[in-house]
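**Student:** Below: sequence and its predicted model.
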Amino acid sequence: MDLAVRLTPAASMDGFDGPVTDAAGVTRLKARVRAVAENNKANRAIENLIAKRLKIGKSAVSVISGEKSRSKIIRIAGDPDDLVTGLKGLSD
């Protein structure tokens, strides 16, 4: 399953702020991490945050597009039904 994310690095805290529609009309999950956007630290942080919240292994989550952009596509491996249920609770 692929997840579109709008990431804010160097935030005051890690978390999810719910869905947001960008200028191109794409709906993305708005997320923030404390890690800075250098040496892929923010990418690793969002991968770890998603894995932790979905209670899956870190290796099951990877940034596949947008490594140097705030708009990212993140691939999540696992049972689609379980992932959908877990993703619904991310912005709570």
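**Tutor:** Structure's in. What do you need?
**Student:** going forward, measure contacts and count neighbours with C-alpha atoms only.
**Tutor:** Fine.
**Student:** tell me which residues in the helix or strand where Pro19 lies are buried?
**Tutor:** In the assignment (DSSP states H and E), Pro19 maps to strand 15-21. Buried residues in strand 15-21, counting neighbours by 16 or more other Cα atoms under 10 Å, are found at 15-16.
**Student:** Which elements pack onto that strand?
**Tutor:** In terms of contacts (3 or more Cα pairs under 8 Å, 6 or more residues apart in numbering; DSSP states H and E), strand 15-21 is packed against strand 27-32.
**Student:** ok, back up a step: give me the distance from the strand holding Pro19 to the chain's centre.
**Tutor:** Remark: strand 15-21 is offset 10 Å from the chain centroid, using Cα atoms, centre = their mean, to the nearest Å.
**Student:** Next one for the comparison:
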Amino acid sequence: MRLAVRVTPKGGRDAIDGWALDANGRPHLKVRVSVAPTEGAANAAVIAFLAKQLGRPKSALRIVSGETSRLKMVEIEGLDEAEAEAVLGPRPAG
């Protein structure tokens, strides 16, 4: 499964802030992490946080695009839509 994630580094705490739609109406998950975006630290924090929330090993998640951008595409092995919705809430129609 692939998941669009908009990351807010130095967000004060690690948290999921729910779903939103971008300007083109595509859904993305809003995630904040407490670390700064220095040398991949925020990316690592996003992977670790999402893995913990989704009950997956960190090795099952990887950023497939947007490593230097706030909007990232995260691939999660072995996760289906129903499992994701149970943890992250329903994805808005986009």
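**Tutor:** The structure has been received and is ready for your questions. Not measured: the values here are computed from a predicted model.
**Student:** what's the closest non-adjacent residue to Ala15 of structure 2?
**Tutor:** Excluding the flanking residues, the one nearest Ala15 of structure 2 by Cα to Cα, 6 or more residues apart in numbering is Arg32, at 5.3 Å.
**Student:** what's the neighbour count on the one you found?
**Tutor:** Arg32 of structure 2 has 23 neighbours, counted by other Cα atoms under 10 Å.
**Student:** Which residue ranges of structure 1 form strands?
**Tutor:** Using DSSP state E, the strands of structure 1 run over 2-8, 15-21, 27-32, 61-65, 71-76.
**Student:** Now the ones you listed in a markdown table, please, with extra columns for distance to Leu54 of structure 1.
**Tutor:** What follows is the strands of structure 1, written out as a markdown table (distance: least, Cα to Cα, whole Å):
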| stretch | distance to Leu54 of structure 1 |
| --- | --- |
| strand 2-8 | 13 |
| strand 15-21 | 13 |
| strand 27-32 | 14 |
| strand 61-65 | 10 |
| strand 71-76 | 10 |
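**Student:** Which of the ones you listed sits closest to Lys88 of structure 1?
**Tutor:** Ranking the strands of structure 1 by proximity to Lys88 of structure 1 (Cα to Cα) places strand 15-21 first, at 9.4 Å.
**Student:** just checking, what's the longest helix in structure 2?
**Tutor:** What stands out as the longest helix in structure 2, according to DSSP state H, is helix 41-54.
**Student:** contacts for that one?
**Tutor:** Contact with helix 41-54 of structure 2 is made by 7, 9, 14, 31-33, 35-37, 57-58, 60-63, 67, 84, 87, as judged by Cα atoms under 8 Å, 6 or more residues apart in numbering.
**Student:** Could you pick out the buried ones from those?
**Tutor:** Neighbour-count burial (16+ other Cα under 10 Å) applied to the contacts of helix 41-54 of structure 2 gives 7, 9, 14, 31-33, 35-37, 58, 61-63, 84.
**Student:** For these, give me a markdown table that also has distance to Asp22 of structure 2.
**Tutor:** Formatted as a markdown table, those follow (distance: Cα to Cα, whole Å):
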| residue | distance to Asp22 of structure 2 |
| --- | --- |
| Val7 | 13 |
| Pro9 | 18 |
| Asp14 | 22 |
| Val31 | 14 |
| Arg32 | 17 |
| Val33 | 20 |
| Val35 | 24 |
| Ala36 | 23 |
| Pro37 | 22 |
| Lys58 | 27 |
| Leu61 | 23 |
| Arg62 | 22 |
| Ile63 | 19 |
| Ala84 | 20 |
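**Student:** Great, nothing more from me.
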